[in-house]
Structures are given as structure tokens and as C-alpha cells.
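1. please find the sequence and the predicted model below.
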Amino acid sequence: MLQAIGLTSEPRRDLPPAVDNLSFEAPPGAVTALLGVPGAGKTTALRLMLDLEPGRGTTLFRGRPLHRLSRPCREIGVLLGDVPGHPARTARGQLRMLAAAVGVPAARADELLDIVGLGALRGERLGTLSLGMDRRLGLACALLGDPHTLLLDAPSAGLSPRESGWLFGLLRAHAGRGGTVLYTTADSKEAARTADHVVTLDAGRLVAAQDVASFARTRLRPRVAVRTPHAARLADALSREARARRRSVEVVTEAGSRITVYGSSCPEIGETAFRHGVLVHQLADEIGDTGVPAPGSLPAPGLVPGPAPAPGTDDRAVRVPRPDPGRADGSPYGHPRGGRPGDVRRERGDRRPRSADGHDGRTGGGRRTPPGLGRPVRGPLRPVRYELRRMFGTPAALLAVAAVLVPSVLIAVPLARAGRTPLADLLAAWPALLPLPPAALGAGLLGALSFGEEFRYPALAEARGCVPRRLGLLLAKLAVTAGAALLLALLTAAADLGALRLVYGADAVPVPDNWPELAVDWAALTVGCGWVGLLGAGVFRITMAGVASVVVVPTVVVPLLRTVLDGPSVRTAAGFTRRLHESGWAAWLDWSHQVDRWLPVLSGLLAQPVALALALSLTALLCAYLFIGLSRRVRW
């Protein structure tokens, strides 16, 4: 069961709150419609339930608030708007990436694609999907963790009647297995046709919470639409006959030649028009929407049965027939996993304090909860697998590799012709006029895309516009970016060496004896640039900011360091290796035979302005990232 208690949004400027003290329930095993005209506060109410909007109140999902759920994706499935994702990613790749984020097997993605009817389109890009296909994929994303509760914001908006029938058939099947479904709509007829309970909002306040039969009797009334060139004359005749027969007939004159009659029928109106000689162009039965009812005309808010039907009437006739809950578009729907989603599972260690009214006091009691602070950030549960699928799920990584290898070869071949470029710079395709070699810039771009794409196409947090800043996610991104940078460095050096030997011969480009030391320098440069790009994009939330952070290192930070290092010095680190041997540390660590070889390499690496600038830039960006991303006091 879903229980919304005292939801109140934060007012903006001098305007009243979009949602004001809203309380209602959505029972399990039923479909509940949150009904209201545009601007009534339906979307804001959903965002308040998900801690995406600042405000007061609390929402209990099977008795637990959101911040008490250990696995929110297993309890709540959300569909707010379109599917957030890179347009070049395939439908299958998007679901498999989210499967790693929520910690479910990758086979679950293929299973859901078949359930929602996208099995034949699993290789289609997100940017090419139609609105109906996008909505199917969004529902698959919401069902990925097999949640008990589904929250959907206007899921049928813009869909064809066939697509809407399929959508609500799937929701009906989910509710039939014990799940809770809550969706928003502005169409009262759709609510009466597809929902079991209807919660009506007006200006952010609760007007009524009814079962669908009571809603249909109080909100939807049968009427007769009449078009005639003598509308005023026919309306007067109908009103006089109704008064003479003491019948409750309401005649509403609309614009033009149309009148609407409540409490009568087509045969009676046709006979009245014939007796008075009135020409009739149209005479049709309709289901009329009476608008938002007055609070006093309905039962008190709450999911209680409506008034009894009039004697002699069949209550079943009030409800509009629904599509078969077991079939959607002619195909059977089967639950992919065993068990009932409505089964209540007790969590260990749930000893939360409760107030006098029985509700958890963390988000209730008039306390305002800014977005993102109501619960700890969760996900991805499998960060390394998620990051690998995120990086290689789009052609951006392959395009970046191609954009590095081709210029590197084109730069290395002319440089070798002059014969004045050192072999290390030749294999890295690093002329003196470039601040960094192409491979280092490419590694920085791969790192910047690691966070920049997620901020632009959020995939882990619906409607937040950003991704969770977990330490595990950061470590996974650092590891995958380092691996991609090392692979890019290896491919670049191999491509340049192969091109040079092909053009000038094997004797012209010999392998140097100190190639391990050169490989360490080359790997440190590319990995450092990749990490700078990643942290720069993570701090500034844009890809170009990560690339700019990489370019700033040789153009701004290195000149400043050279100015500082070229100044007068009183002490030096000369003789460090000798003193290390004399102190006994090298022998204790049992690597004295490697000290003489690697310590000069490491000390020389740290003495280079570019390496020192990278180290300082990484330190500064990491501190900024930890402060901005992992601090719970900072609003995202």
C-alpha cells in the first residue's frame, strides 16, 4: 500500500504551494488514478513522494518511508516523462546498463524487452524510437527491479488508443498480481475506464478519493448532445415539458447551435423536437464530465465505497468495460519472476522511532526536506559492470580512439623525416608545438565523457538531472578510465611504431633499451590526463569542462610551476638513493636490486613540470569532487 501523508510543496515567491496538505492512499492490487486539470499539482505530488521536490510530509511504501528502503529500485518503479538516456544507445544496451545499476542479472533486460513488445527492436537506438516505443521502454525500465509500486506521470499522453489499451492492460496485470499502481491523468473518462480508485485534485488540494463506481456516478453523467439551428426554441420547449412533468432535466445552451441535455434520452428529445417542428441536425448520447465537484457534494476523502445505486439499477453498468487484464494487443502477459509482488517482506533491523501519530518523523512533522537529502544515495550496485556498459554502449569511445590514432600516425611520419625529434616524442606523436600529444587529449576526452554524458543524459536518477555520487562509482570510473587510457596509449605507440617502420624501415626506428622507463612515463601521462578529464567533468557537470581541465594543465599550470621551480633554492634532494640504501629501508623492503633502476625514473618523472602539474590538478579536482559530490550538506 502507498500512503501519502500531509504532502505540501514549498511555495515559490508569493504564490500558494502547488500541493497543499495532500493525504490519500493507493491500495495494493488496484490501479489508482491521480486526476486533475493541468496545473492541479499531480506531477508535483509524485515528485514529493520521491523526494525530488522540496516540501513537507511523508510517503510510506508498504509502511516504510523512502529513506528506509534498502533497495528502492526493488520497491518502486518510476516513469516520469521520456526515458533519460543517450540517443545513440540501443534499447538493449540501455536496459543492460540499468540492470547493472540496480543489481539484477543482464538476462532481465532481454526478458523485459520481450514482455513490453520490443524484442524485435532491441537493437534500435533510443533517438529513433517513436513515442509509443519510448513509453514501452520506459515501462521496462520501471519494471527492471520487479517493484511492488509503480508511479507513472501521464503515461498515456500522446499515445494512440491501441497503445493506451496495451499500456493499461500491462498496468492492470501488475495490479492483478498484488502490486500498487498510481498514475496521473487529466482525462476523467480515462480514469473511469482504466482505474479502480480515483483521487481528484484541484489547486493542489484533495477534492475526493473514491472507488471508480462512485466516481462515475458523481462525476460522469450521461447526456444528450443536440445540434439544431433553433437551439433556443428547442431548449425552451424541453424546459417547459420537464417542468410540466415534474422531471429533473437540465438543459445547457452552448455556443452556436449546440445544446446539452442532462436527465433525458434521445427518443424523448426527438419526440419533443417533432411536436414543436424543430429541425435537428445531430442527436447523440455522450458521457459528460461535470467538472471538479464541490467538496460538500462528495463523501469525506478516503477510499470508502460510494453511495448505493438507485433502486432497480445495476451497479455494474456504471463501470466501463476494461481490456482483458491477461492480454495486451492480443498477446498473453506472464509475470517474469515467481511469487507475488504484493507479498510483504519484513526487513531486519527496522527499529525506526515513531511519533505519536505512528509515522516516521524524519520527513514528516513539518520539517522541510530538500531534494536528495531525504535518503542516502544508492546505486549503481555493480559499478564496474555499469561503467563498462556505459562507456562501450555508444560509439563515442570508438570514435575517440579513431580520432587519436589517425592524427598520431599523420604527425609521427613527418616528424621522423626531419630526424631531430627524440624517439619517445616520436612514438607519442608529440611535436613541440602541441601542449599534449593526441593520445593524452583522447584519454582526457574519454574521462570527460564518463561523467559528462551522465549529466546530459541521466540514467541513474529519474528527473534529478545528475547521477548519484557514490565513492564506489567514482572508483569504478577511475579504474575503467585508467584501463581505457592505457589501452589507448598502447594502441597509439604501436600504430606509430608500425607506421614508421613501414615507411622508413625497421633500422630507422630501433626499440630503445630504456623502453620500460619510457612506457611508465607514457602510461602516467595518459592515465593522469584521463583522470583529470573525469574529475573535471564530475565537478563542473559538462564534458567540455573536463576537456578544458586537461588543456589547462600544460597551458596554465605548467608555466606557473616552472616559474616557481626556476626560482632560487636552498636545499636539493641530491643523494636520496644513497641515503635510502644507508638507512636500510631498501633491504627491508627486499627490492634493493630495483632501487637503482626505478628510483631515478620516478624522481625524474616527478621532477617534470607536466607530471607535477597533473598531480596538483588531480589533487585539487579530487578535493573539489569530494566536497561537491559526496557532502550531504550540498544541494545538487
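-> Here it is on my side, so go on. Numbering: from 1, shown residues only.
2. make it CA atoms for all contacts and neighbour counts henceforth
-> Will do.
3. now stretch 576-591, how far from the centre of its chain.
-> Relative to its parent chain, stretch 576-591 has a centroid offset of 54 Å by Cα atoms, centre = their mean, to the nearest Å.
4. who touches that stretch?
-> Contact partners of stretch 576-591, identified using Cα atoms under 8 Å, 6 or more residues apart in numbering, comprise 592, 595-596, 599.
5. what subset of the residues you listed is buried?
-> Among the contacts of stretch 576-591, those scoring as buried are Val595 (criterion: 16 or more other Cα atoms under 10 Å).
6. quick check, nearest of the contacts of stretch 576-591 to Pro323?
-> Within those, the smallest distance to Pro323 is 75.4 Å, found for Leu599 (Cα to Cα).
7. how many other residues sit next to Arg417?
-> Here the neighbour count serves as a burial measure; for Arg417 (other Cα atoms under 10 Å) it reads 12.
8. wait, Ser160
-> Counted by other Cα under 10 Å, the residues lying close to Ser160 total 12.
9. out of everything not next to it in sequence, what's closest to Gly103?
-> Excluding the flanking residues, the one nearest Gly103 by Cα to Cα, 6 or more residues apart in numbering is Leu381, at 5.1 Å.
10. isn't that neighbour right up against Met97?
-> No: contact criterion Cα atoms under 8 Å: Leu381 and Met97 do not qualify, at 11.2 Å.
11. and the residue most central in space within the chain, what does it touch?
-> In the chain, the centroid-proximal residue (Cα atoms, centre = their mean) is Glu462; its distance is 3.0 Å. Residues touching Glu462, when contacts are defined by Cα under 8 Å, 6+ apart, comprise 78-80, 84.
12. swap the cut-off to 10 Å and go again
-> Residues near Glu462 by Cα atoms under 10 Å, 6 or more residues apart in numbering: 47, 50, 52, 78-84.
13. in strands only, show me those.
-> 78-80 (DSSP state E).
14. could you dump the residues you listed to JSON lines with distance to Ala191 and neighbour count?
-> Converted to JSON lines, the ones in strands among the contacts of Glu462 look like this (distance: Cα to Cα, whole Å; neighbours: other Cα atoms under 10 Å):
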{"residue": "Val78", "distance to Ala191": "19", "neighbour count": "23"}
{"residue": "Leu79", "distance to Ala191": "18", "neighbour count": "23"}
{"residue": "Leu80", "distance to Ala191": "18", "neighbour count": "18"}
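15. let's bring in a second model and compare:
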Amino acid sequence: MLQAIGLTSAPRRDLAPAVDDLTFEAPPGRVTALLGAPGAGKTTALRLMLELQPGRGVTYFRGRPLHALARPAREVGVLLGDVPGHPARTARGQLRMLCAAAGVPASRADELLDVVGLGALRDERLGSLSLGMDRRLGLASALLGDPHTLLLDAPSAGLSPRENSWLYGLLRAHADHGGTVLYTTADPKEAARTADRVVTIDEGRLVADQDAASFARTRLRPRVAVRTPHAARLADALNREARADRRSVEVVAEAGSLLTVYGSSCPEIGETAFRHGVLVHRLADETGDTGPGPVPGAGPVPVPAQAGPPPARPVARPARGPLRPVRYELRRMLGVRTAPLTALAVLVASVALAVPLARTGGTPLPGLLAAWPAFLPLPPAALGAGLLGALSFGDEFRYPALAAARGTVPRRLGLLLAKFAVTAGAALLLALLAVVADAGALRLVYGADAVPVPGNWPALSAGWAGLVVGCAWAGLLGAGVFRVTAAGVAAVVAVPTLVVPLVQKALAGPSARSVAGLPGRLRELAWPQWPHQIDHWLTVTAGLVVRPVAAALMLSLTALLCAYLLTGLRRRARW
């Protein structure tokens, strides 16, 4: 049972709220249509139910609000508009990624592709799918967690009659299995034909809550559609004869040569056209909407049953474990060619910079291996790592990947830690490949003696790893806070260009203190006595931390993390 109670959207300046104190129910085992003209508040009502925009009221899904559900994807399946996915991702890759997010086995993706008729198109890119295929993939995404409730916003918009028949057959099958289905539509005839219950809203307020038979009897009335090249002559003749016979006939001129006649019949209109010598191309009985108010005495419209047997509905079993968000993040990153192309560009740029830098002879060995000339704020590997980190959140906001049941990108600690781990691994791999490629190119061009192994290579490696990982995390948090990839890249570039000068100025001041002797002081405070070799590593670590770039990175990451947590807490408070 879906219960929407007192849904009211946030007030708009000088305008009434788009949804105002809307209350209704959608029972299980039934298909419910939320009917209203464009702009009536249907989409806003769905977004309020899903807690995707601020407002008042509450929606209960089988007695519990959405934010109190442990696994929302198992309770609510959502389709708002088109499939929210990267156009370069395949249909199967998109569903497998969503499977990892919802905690269901990856095999569920192949099962649902067969259910929605996309089994032969599993390797097609999302950008190449037609509207009908895209809508089928959207339904598969909504059904991944085997939810009890389906919420769909105008699912039949733009579809052909054949696709419409398939769509409502699938929704009917879901309801026949005991599920709850709520969809929005602006077509009253479609609502009467496909729904068991029709909830009508106008300007955000409830107008009527009826079963389909009562809706058809009170809201639909018969009409006759006439197509003729002499529409004005026929309309004038029909009006004159209706006035002479004192009959209530309404003639509405539609676009082109089409007339819509209420209060008459095909035989009467045909006889009138014959008497006045008017050529008629089409004459057919139809049904039409009477508007927001009921029309008493209108005849009932039959509601045909769905053709064909209901499709099978596979059951998904949730898979638990801490690796669920890691699997999702790996499939998100590797599902498109952006990460490999970024890595390739970084390697080419590193080699192209390292070879001429070695020829000039003014760059130390660590700078050669990192391909970091003085005129660049960061080496190519660090910039590439920052871009990969920025794409981790930026791509999700540009091409939303997760189900909309809890917003575009849920602020969950597990997901954030998974992004930290995956981007750190990608950054370290990119840094290692860059150093290996630069060393190989230098040895090939200048000989084996051109790249000796430095004696302090452990400290250099630690600093290099910290730089690329810090840049990756700065890009990730920057994109997560500002919800755009460019903001994440800007956060990375701001570290050497803006934050490092400030840190250098602070460290150069008269109040700056030295960390010399820190290992000895720590040894005095500590109860267990560690080996003396650890003193060396403590000194190296302290030296790395107090460097301007490292201090600037730590300062930036701390500020971005606090901003990210603050936005997450504010979002949770609105729930």
C-alpha cells in the first residue's frame, strides 16, 4: 500500500505551490494512474514521494517512509524520464553497475534484459537506443531490486501503440503479482483504458479519486471525429440544424480539416453532410475528456483487457557484503573508455615532457621520472589522477547512475569509502605506469646510465604516491561538493596555484617551528619502545608532511571533506 499524506511542495515566489495538500492511496495488486494536464503537478508529486525535493507531507511504502527503508531498491522502483546513464555505456554494463549498487547478483541484469525484450541488444550503447528501447531499459533498471512498488513518470510518452501495449502489459503483470503500480499521464483515455484506479489532480490539488469504471462514466463522453475539406460549411450546417431541432450539439474545429462533434452521432452527421453536399473523408466515434469537472450522464467506456500473457517476473535476492560499493565503483569507472583514454594521454604527455627535460640537464632525477617541469603546477600523472577522481562524482551528476529512490547520488559512507579506495588504486597505478614509461623512454634515448636508482627512493616513492592520491581525492571531493566535474578539476589545480603559496607564506613566518627531534620526543612519551629504525621513517614522514605541497593538499582535503559531510548532513536533515 502506497499512502501519500499532505504532500505540499516548497512555496514559490508570488506563486502557489506546485503541489498543495495532496493525499491519496495506491493499493497493492492494482494499477493506479495519477492524471492531470501538463503543469498540474504530477512530476512534483512523485519527486515529493521520493524525497527528491523539499516540501511537507509524508509518503508511506507499506507503512514506512522511504528514508526509513534499509534497502530502498527492494521496495521502490523508479523511472523518471529517460534512462539515466552514460551514453557510451552498454545496456548490459549499465544494469550490471546498478546491480552492484542495489546489492543484487550481476546475473539479474541478463535476466531482466530478456524480460524486457533487450536480450539481443545487451551490447548496444545507451546513446544508440531508440526511445522505445530506452524506456524498456528504464523499466529493467526499476525492476532490478524486485521492488514491491513501481513509480513511473509518463512512461508511455512518445511510444508507439505497440510499445504502449507491451508497457502496460508489464505493469499489469507486476500488479497481478501483488505489487503496487503508480504512473502519471495526461491522457484520460489512456488512464481509463489501462488503470484500475484514477487519481485526478489539477493545479496540485486532488480533484477526484475513482475506480476506472466510475472515472469513465463521469469524466469521458462520446464524440464524433469528422474529417472533411469543407469543415467550415459542415460546422455551420450542423449548428443550424441543431438550433432548429433544439438539440444540444457542440462543434469544435480542430487543426486542419478535422471537426469534433459532441452530442450527435455518426448517422446524424452523415445525413447532414449528404443533404448539404459536403464531402466527408472520415467519420468515427471516439471518446474525449470533459475537463476537470465531472459531466453527468456520460456513457461508460469499456476498458479492454491487456493482450497476451503476462511476462515472467524473476525474483532477485539481495547480496550483502562490504564489497558491494567497490564493485559498483569499479563497474562505473571501467564501463566506459574515459579512464583508459585518460591513462593513455597521461603516459604520452609524461614521456613527451621527460625526454626534452633530460636533454636540458637542469631538472633533478625525481622531476624527470615524474615529468614535472617547473612551469607546470602539477605533473601529468597528478592531473590525470585528479581528473579520474573528479569523474567519480561528476559523471554521476551528469549521467545519473544510481536508482532515483534515494536521490541521484546517495551520500553514504560506504559509497564514499569505495570511491576513495578505487580512485586511490587508479591513481597509484597511473603514477607507477608514468614512472615506468618515463624511465623506459629515458633509458632508450640516453642509455642505461641516464636513470640511476636514487638512494632515497622509498621516501621519493612515498611522496609521489601521496601527491597523486591526494590529487585524486581532491578531485573526487570537489566534484562531490559542487556536483560538476570541472569543479573537481579546479579543486586539484587550486592546490599548487592558490593553497601552496599561502602555506609557504605561513611556514616562512617568524612563528614557524621546526619538527627536528620529533621521533625522540615521541619515544619519551610512548610506553612501548619501538625499534630505532622507525625513527628514520618518522623523520621522513614528518619531512614529507611539512612540505608546502603536502601541507596544502592536507589542508584542501580537510576543507573539502568537511564541506562534503556538511552538505550530506543538511540533505539528511531535510529528510
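-> Received it, and whenever you're ready, just let me know what you need. Everything numeric in this text was worked out from a predicted model, so none of it was measured.
16. circling back to that earlier point, across to the second structure, which of the contacts of Glu462 of the first structure hold up?
-> For both residues aligned by TM-score structural alignment, their matches' Cα atoms under 10 Å, a contact is called conserved when the aligned residues also meet in the second structure; among those this holds for 47, 50, 52, 78-80, 84.
17. circling back to that earlier point, so what sits against both of Leu381 and Met97 of the first structure?
-> Gly103.
18. for the two, indicate the residue with more neighbours.
-> Counting neighbours by other Cα under 10 Å for Leu381 of the first structure and for Met97 shows that Met97 has the greater number, 27 against 18.
19. surely the more buried one is in contact with Ala459?
-> Yes: using Cα atoms under 10 Å, Met97 of the first structure and Ala459 qualify as a contacting pair, with a distance of 8.7 Å.
20. what touches both of these two?
-> Arg390.
21. quick one on the thing from earlier: what's the residue nearest to the centre of the first structure aligned with over in the second structure?
-> The criterion is TM-score structural alignment: under it, Glu462 of the first structure has Ala404 as its aligned partner in the second structure.
22. element containing Cys241 of the second structure?
-> Actually, residue 241 of the second structure is Glu rather than Cys. Secondary structure here is read from DSSP states H and E; on that basis Glu241 of the second structure sits in helix 231-245.
23. map Ala371 of the second structure across to the first structure for me.
-> Under the alignment (TM-score structural alignment), Ala371 of the second structure maps onto Ala429.
24. and the gap between its match and Val556 of the first structure?
-> Going from Ala429 of the first structure to Val556 of the first structure by Cα to Cα, to the nearest Å gives 22 Å.
25. who's more crowded, the two?
-> Ala429 (29 against 11).
26. ok, now how distant is that one from Ala439 of the first structure?
-> When Ala429 of the first structure is compared with Ala439 of the first structure (using Cα to Cα), they lie 8 Å apart.
27. now do the shared contacts for these two.
-> If you check Ala429 of the first structure and Ala439 against Cα under 10 Å, 6+ apart, the residues they both contact are 405, 407-408, 492-493.
28. ok so, going back, look at the residue nearest to the centre of the first structure and give its secondary structure.
-> In the three-state summary, Glu462 of the first structure is assigned as coil, counting by DSSP: H, G, I helix; E, B strand; the rest coil.
29. who's in contact with Ala175 of the first structure?
-> When contacts are counted by Cα under 10 Å, 6+ apart, Ala175 of the first structure touches 27-32, 148-150, 169, 181-182, 325, 341-342.
30. switch to 7 Å and redo it
-> If you count contacts by Cα atoms under 7 Å, 6 or more residues apart in numbering, Ala175 of the first structure has them with 28-31, 181.
31. make TSV from these and add secondary structure to it.
-> As requested, the contacts of Ala175 of the first structure are exported to TSV (three-state DSSP):
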residue	secondary structure
Pro28	coil
Gly29	coil
Ala30	strand
Val31	strand
Val181	strand
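32. can you list those residues in a markdown table and add distance to Val539 of the first structure?
-> Shown next, in a markdown table, are these (distance: Cα to Cα, whole Å):
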| residue | distance to Val539 of the first structure |
| --- | --- |
| Pro28 | 42 |
| Gly29 | 44 |
| Ala30 | 44 |
| Val31 | 42 |
| Val181 | 37 |
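33. among those, who's most crowded?
-> Neighbours here are counted as other Cα under 10 Å. On that basis the top member of the contacts of Ala175 of the first structure is Val181, with 28 neighbours.
34. that one maps to what in the second structure?
-> The criterion is TM-score structural alignment: under it, Val181 of the first structure has Val181 as its aligned partner in the second structure.
35. quick one: its match and Thr149 touch, right?
-> Yes: Val181 of the second structure is within contact range of Thr149, at 5.8 Å (criterion: Cα atoms under 7 Å).
36. which neighbours do those two share?
-> The contact lists of Val181 of the second structure and Thr149 share no entry, where a contact means Cα under 7 Å, 6+ apart.
37. just the ones of the shared contacts of Ala429 and Ala439 of the first structure in helices?
-> Secondary structure of these is defined by DSSP state H; positions in helices are 405, 407-408, 492-493.
38. tell me who's in contact with Leu534 of the first structure.
-> Applying Cα under 7 Å, 6+ apart as the definition, the contact partners of Leu534 of the first structure turn out to be 447-448, 450-451, 546.
39. turn the residues you listed into a markdown table, including neighbour count, secondary structure and distance to Gly158 of the first structure.
-> Written out in a markdown table, the entries for the contacts of Leu534 of the first structure read as follows (neighbours: other Cα atoms under 10 Å; DSSP: H, G, I helix; E, B strand; the rest coil; distance: Cα to Cα, whole Å):
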| residue | neighbour count | secondary structure | distance to Gly158 of the first structure |
| --- | --- | --- | --- |
| Gly447 | 35 | helix | 38 |
| Ala448 | 32 | helix | 36 |
| Ser450 | 27 | helix | 34 |
| Phe451 | 28 | helix | 32 |
| Gly546 | 32 | helix | 38 |
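40. quick one: residues in contact with stretch 534-549 of the second structure.
-> When contacts are defined by Cα under 7 Å, 6+ apart, stretch 534-549 of the second structure is touched by residues 459, 463, 496, 500, 503-504, 519, 550-551.
41. one step back: how far away is the match of Glu462 of the first structure from Leu131 of the second structure?
-> In terms of Cα to Cα, Ala404 of the second structure sits 20 Å off from Leu131 of the second structure.
42. please apply the same query to Ala273 of the second structure.
-> Here the criterion is Cα to Cα. By it, Ala273 of the second structure lies 42 Å from Leu131 of the second structure.
43. kindly report the same for Pro373 of the second structure.
-> When Cα to Cα is applied, the distance between Pro373 of the second structure and Leu131 of the second structure equals 50 Å.
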